[in-house]
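J.: quick one: sequence and predicted model below, then my questions.
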Amino acid sequence: MTKTKARPQNLIKQFESKKATIGVVGLGYVGLPLAVEKAKAGFTVIGFDIQEEKVGMVNDGNNYIGDVVQEDLQHLVNKQRLTATSDYAFLQDVDAVAICVPTPLDIYKQPNMQYVESSARSIAANISPGTLVVLESTTYPGTTEKLIKPILEEAGFIIGENIFLAYSPERVDPGNKQFNTKNTPKVVGGVTEECTKVAAALYRAVLDGDVHEVSSPKVAEMEKLLENTFRNINIALANEMAILCHKMDIDVWEVIDAAATKPYGFMPFYPGPGIGGHCIPIDPWYLTWIAREHNYHMKLIESAGEINDSMPDFIIQRCTEVLNEQRKSVNGSKIIVLGVAYKKDIDDYRESPILPVLKKLSELGAEWEVVDPYIPQFVVNDELVETVALTKEKLVEADLVIIATDHSVFDYDLLHKYANLIIDTRNSAVNRADINPSYQKI
């Protein structure tokens, strides 16, 4: 391999002129929207994924991610702006590559970095000198410099000279109608100053949002964890307030709405059946793990995690209470659960807090069905479950309805007219306690 020093300005000019070819490794919830935005910005984009099914769907122009517009994907594929492959040898054709692979936790809530490491090794073995490599997967501080950098150096690259390496955390909020990949501000931190400048130039050529440069990958990695840990802790506070307010016969939603009238010093967060998705339930544990590596115990974060993880049990407790009031037991009751997605109006049920609720209902002998128009089927208790339609007949037959996800498309009028008993975990958009006196919030 040549060790000739690459000129950062040459690569920056390629980005500014949209003449660069961009690679995206991992075509999931983060990678595919990013690949689409880069192609829409005028770049030629190659997506890489080990799952042949995803590769085939992209090349056929068939979308499988909620935040991607089907017509956009089809147009880009037809114009040959976006292609997909499982052959990493095509990395030799790219000028920049983003790593957008999963970073799950193992059973001990420790980071599992096998996908990042495997991707980094495939990249190191195939890219050409002068390429920009950016890690976007959420991870613990130090990953870019302690895991990816050595892999590239083992392949003969010199960071900041004939290869550029940076970290830029993904910021994806599925279902958000205001902010998306295109207009959300981006944070970038390179291993060297040249790395930061090159990476920032790429994102400025793609995105409408501001690009904020920081001094190192560690800063960028840590700020991502701070973002979601902040949300995790504040949701835990809202959940704990909900439990206390229930015990004191106070409407926690009214309390939060009242507090939110303060124009400074308060930001409303809301309770629910728990937290879901790949970020908020996962990211704080990266922080606690790396803290232990530095002989520090993050007590506040772990307590927040315990509170949020306990919310499914609180939902079961409330189900038991309201059924007992009707002289019924959970065992044998027919229960309809509205929504298995972890948040409203999306088709993603990763880490959904509804899954442990369903598992516990099964253990207690309840007969349950799930209504979710965004998710035709899902897996719980290692079994594939088909969702059903919400009908008058099912509502009349059910002993209890749990509003677990407040999808906008649900027929709340039908629900409140015919349901015998309702527990609302989301303070759903249509509070019809005037019609159905059996309606209760958590």
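T.: Structure's in. What do you need? Please read these numbers as outputs of a predicted model, since none were measured by experiment.
J.: contacts, neighbours, all on C-alpha from now
T.: Fine.
J.: how about Gly47, what does it touch?
T.: Residues counted as contacts of Gly47 (C-alpha atoms under 8 Å, 6 or more residues apart in numbering) are Gly23, Val24, Val25, Gly26, Leu27, Leu32, Ala35, Val55, Leu82, Thr83, Ala84, Thr85.
J.: go with 6 Å
T.: With contacts defined as C-alpha atoms under 6 Å, 6 or more residues apart in numbering, Gly47 is in contact with Gly23, Val24, Ala84.
J.: please apply the same query to Lys344.
T.: When the contact criterion is C-alpha under 6 Å, 6+ apart, the partners of Lys344 are Thr405, Asp406, His407.
J.: just the helices in the stretch 1-150 of the chain please.
T.: Using DSSP state H, counting those that start in this stretch, the helices found in the stretch 1-150 of the chain span residues 8-16, 31-40, 52-59, 70-78, 114-126, 143, 149-154.
J.: out of the contacts of Gly47, the closest to Ile346 would be?
T.: Distances from Ile346 to the contacts of Gly47, taken as C-alpha to C-alpha, are shortest for Val24 (23.4 Å).
J.: can I assume the closest one is in contact with Asp95?
T.: No. The pair formed by Val24 and Asp95 falls short of the contact definition of C-alpha atoms under 6 Å, at 11.1 Å.
J.: and which of the contacts of Gly47 is nearest Glu302?
T.: Sorting the contacts of Gly47 by distance to Glu302 puts Val24 at the head of the list, at 33.7 Å, by C-alpha to C-alpha.
J.: now for that closest one, how many residues are close by?
T.: Residues within reach of Val24, counting by other C-alpha atoms under 10 Å, total 29.
J.: how deep is the closest residue to Ile282 other than its chain neighbours tucked in, by neighbour count?
T.: Excluding its sequence neighbours, the residue lying closest to Ile282 (C-alpha to C-alpha, 6 or more residues apart in numbering) is Leu105, at 7.1 Å. The local packing of Leu105 (other C-alpha under 10 Å) involves 15 other residues.
J.: I'd like the distance between Leu105 and Val206.
T.: Here Leu105 is placed at a distance of 31 Å from Val206 (C-alpha to C-alpha, to the nearest Å).
J.: now Ile375
T.: 31 Å.
J.: now name the helix or strand holding Leu165.
T.: In this assignment (DSSP states H and E), Leu165 forms part of strand 163-167.
J.: more neighbours: which of Ile375 and Val206?
T.: Using other C-alpha under 10 Å, the more surrounded residue of Ile375 and Val206 is Val206, with 22 against 18.
J.: how close does that one get to Ile107?
T.: 37 Å.
J.: equivalent analysis for His212, please.
T.: Noted for His212: a distance of 35 Å to Ile107, by C-alpha to C-alpha.
J.: try this one side by side with the last:
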Amino acid sequence: MTSNQAIQFGLTVSSQELLGRFQSRDAKVGIVGLGYVGLPLALTAAKANFSVLGFDINRSYVDRLNQGESYIRHIPSDLVASAVATGLLQATNDFDRLKEPDAILICVPTPLTQHREPDLSYVKATARTIAAHLRRGQLIVLESTTYPGTTEEVLKPIFEATGLKSGKDFFLAYSPEREDPGNLNFSTSTIPKVVGADGSEALALADALYRQLVVETVPVSTTATAEAVKLTENIFRAVNIALVNELKVVYAAMGIDIWEVVDAAKTKPFGFMPFYPGPGLGGHCIPIDPFYLTWKAREYDITTRFIELAGQVNIHMPYYVVERLVEAVDRSGRPFSGSQILVLGAAYKKNVDDMRESPSLKLMELIEARGASADYHDPHVPELPPTRQHGALMGRASVPLTPENLRHYDAVLIATDHDDVDYRLVVDHAKLVLDTRNVCAKAGIVDSRIIKA
């Protein structure tokens, strides 16, 4: 018996019918949340010849998608237009249509509260909306990153309050998203998919669906295990980034270049994996996910000291960078208070327009708290969008990167290393450059006005 046959063994007649629709790709797939996770997933399902109905409360997203237009920079509009033109992809904000899909995949945000505790308000609201339209024979899969137990302890009771039972009337699973916006080497379909479910039938169904979408599925024993897999992946990155950030501070005090150290260390063919420092953590995963486990661990009277220490180190990095900036400007003979600083890069990572948890926003706030003014340039972010924690910066526009503008500022702080920025132009015309990404050295630019931070 193959692993796939083992998963499917013992299915009821009704779930066998649903399984058949997944395998023949005759099923309709609903995706709730059409952002950085939901839209790529919708396009992947449509490319696999599934009929896809996307749901989002953002009317602009719905309208633009139905017009064949992408609203996410690294997702080309021609991919959206092609999926819409075939009739396989449609978007709506009419949640009464949730009864139509055979499978509903939930891709909504799971941020932190101001007290760094899990905020499941989007997940709960989505679950309640689905429950109001839940019908027999549907597969519901949560993809949003969360703490172990969420699917079983939060979603399942909401759905079963309708009188329908998981594993009998509907099927419940968890499969964490593994998106990496802007990564040209991996797409949704080429990344293996971890799948956990509430019971063997739900696992067989979720596994069968994702087998049509991705290169490989990785079934695990429970939804909590699948939830833990996602947290472990991002905690691993957060801890290692914290380590190299701490080493950066130590080595800088010794006059040692951390980037040179890491590049030399990674030549070892075993026992080392390169991570690089930065001005702080960004994106929806690494700055947030570790704290989901930290919060859940308290239920078991366990303190996650290692994770919390890593979080403290990473959270402190924008403060360290601004201190280096203040010192550099003061040493140049200009008082930092009253100076004008240009932050180069607003997105949290290179070559995307993703602003989620971007350290650039914190950097700008800290700069202005020290009495200076902060502008920014980003070729992918023409205007700073609304955010939960940085409302005072909302609406600021990207400053054109011209020689005249560069000469106007007392310092340029490189926070994001976009490829389509002329760093030679920056160095030639800026009075001072603080490089947090080592991008100038990578470009072969050497100048006494460049300071690594």
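T.: Received the coordinates, thanks. Because the structure is predicted, anything quoted here is derived from the model rather than measured.
J.: what TM-score do we get after superposing?
T.: For these two chains in superposition, a TM-score of 0.96 is obtained (TM-score structural alignment, normalised by the length of structure 1); 437 aligned residues with a C-alpha RMSD of 1.4 Å.
J.: re the thing from before, return the member of the contacts of Gly47 of structure 1 nearest to Ile50 of structure 1.
T.: Within the set of the contacts of Gly47 of structure 1, Ala84 lies nearest Ile50 of structure 1; the separation is 10.3 Å, counting by C-alpha to C-alpha.
J.: shouldn't the closest one be in contact with Gly56?
T.: No. Ala84 of structure 1 sits out of contact with Gly56 when judged by C-alpha under 6 Å, with a separation of 7.6 Å.
J.: the two: which is more packed in?
T.: Neighbour comparison, Ala84 of structure 1 and Gly56: the larger count goes to Ala84, with 24 against 15 (by other C-alpha under 10 Å).
J.: and the more buried one? What does it align with in structure 2?
T.: Alignment note: Ala84 of structure 1 maps to Ala91 in structure 2; criterion TM-score structural alignment.
J.: again, but for Asp257 of structure 1
T.: Taking TM-score structural alignment as the criterion, the aligned counterpart of Asp257 of structure 1 in structure 2 is Asp263.
J.: same check on Asp313 of structure 1?
T.: Counting by TM-score structural alignment, which is the criterion used here, Asp313 of structure 1 corresponds to Tyr319 in structure 2.
J.: same check on Tyr342 of structure 1?
T.: In structure 2, Tyr342 of structure 1 lands on Tyr348 (TM-score structural alignment).
J.: ok, Met298 of structure 1 - contacts?
T.: Taking C-alpha under 6 Å, 6+ apart as the definition of contact, the neighbours of Met298 of structure 1 are Thr288.
J.: just give me the match in structure 2 for it.
T.: In structure 2, the residue paired with Met298 of structure 1 according to TM-score structural alignment is Thr304.
J.: could you do Ile275 of structure 1 as well?
T.: Under the alignment by TM-score structural alignment, Ile275 of structure 1 pairs with Leu281 in structure 2.
J.: who has more neighbours, His212 and Ile107 of structure 1?
T.: With neighbours defined as other C-alpha under 10 Å, His212 of structure 1 and Ile107 compare such that His212 has more, 14 against 8.
J.: report the secondary structure element holding that one.
T.: His212 of structure 1 belongs to strand 211-214 when elements are defined using DSSP H and E.
J.: how about the secondary structure of the residue lying farthest from the centre of structure 1?
T.: Relative to the centre of structure 1, and counting by C-alpha atoms, centre = their mean, the farthest-placed residue is Arg327 at 40.6 Å. Under DSSP: H, G, I helix; E, B strand; the rest coil, the three-state class of Arg327 of structure 1 is coil.
J.: mind checking how far it is from Ile422 of structure 1?
T.: Note on Arg327 of structure 1: its distance to Ile422 of structure 1, by C-alpha to C-alpha, is 15 Å.
J.: any idea how far the residue most central in space within structure 2 is from Val123 of structure 2?
T.: To find the centre residue of structure 2, average its C-alpha atoms and take the closest one (C-alpha atoms, centre = their mean): that gives His284, at 3.9 Å. The spacing between His284 of structure 2 and Val123 of structure 2, counted by C-alpha to C-alpha, is 15 Å.
J.: same question, Gly199 of structure 2
T.: Taking C-alpha to C-alpha as the measure, Gly199 of structure 2 and Val123 of structure 2 are separated by 21 Å.
J.: for these two, indicate the residue with more neighbours.
T.: Each of Gly199 of structure 2 and Val123 had its neighbours counted (other C-alpha under 10 Å), and the higher figure belongs to Val123 (22 against 17).
J.: that one matches what in structure 1?
T.: Applying TM-score structural alignment, one finds that Val123 of structure 2 aligns to Val116 in structure 1.
J.: what of Ala42 of structure 2?
T.: By TM-score structural alignment, Ala42 of structure 2 lines up with Ala35.
J.: same question, Gly54 of structure 2
T.: By TM-score structural alignment, Gly54 of structure 2 lines up with Gly47.
J.: distance of that match relative to Ser168 of structure 1?
T.: 18 Å.
J.: do the same with Asp72 of structure 1
T.: When distance is defined by C-alpha to C-alpha, Asp72 of structure 1 is 24 Å away from Ser168 of structure 1.
J.: now do the same for Ser362 of structure 1: its match in structure 2.
T.: In the superposition onto structure 2, Ser362 of structure 1 corresponds to Glu368 when matched by TM-score structural alignment.
J.: can you check which helix is longest in structure 2?
T.: What stands out as the longest helix in structure 2, according to DSSP state H, is helix 223-254.
J.: which residues in structure 1 does that helix match up with?
T.: Aligned using TM-score structural alignment, helix 223-254 of structure 2 spans residues 217-248 in structure 1.
J.: neighbours around Leu19 of structure 2, how many?
T.: A total of 23 residues lie near Leu19 of structure 2 under the criterion other C-alpha under 10 Å.
J.: show me what it lines up with in structure 1.
T.: Under the alignment defined by TM-score structural alignment, Leu19 of structure 2 corresponds to Ile12 in structure 1.
J.: check Ser189 of structure 2 too.
T.: Aligned partner of Ser189 of structure 2 by TM-score structural alignment: Lys182.
J.: what about the strands in structure 2?
T.: Read by DSSP state E, structure 2 holds these strands, from start to end of the chain: 28-32, 51-55, 89-92, 103-106, 139-142, 171-174, 193-197, 217-219, 340-344, 373-377, 411-414, 433-435, 450-452.
J.: ranking the ones you listed by burial, who's on top?
T.: strand 171-174 (a mean of 29; mean count of other C-alpha atoms under 10 Å).
J.: which residue comes closest to Leu300 of structure 1 once chain neighbours are left out?
T.: Spatial nearest neighbour of Leu300 of structure 1, excluding adjacent residues (C-alpha to C-alpha, 6+ apart): Ile233 at 7.8 Å.
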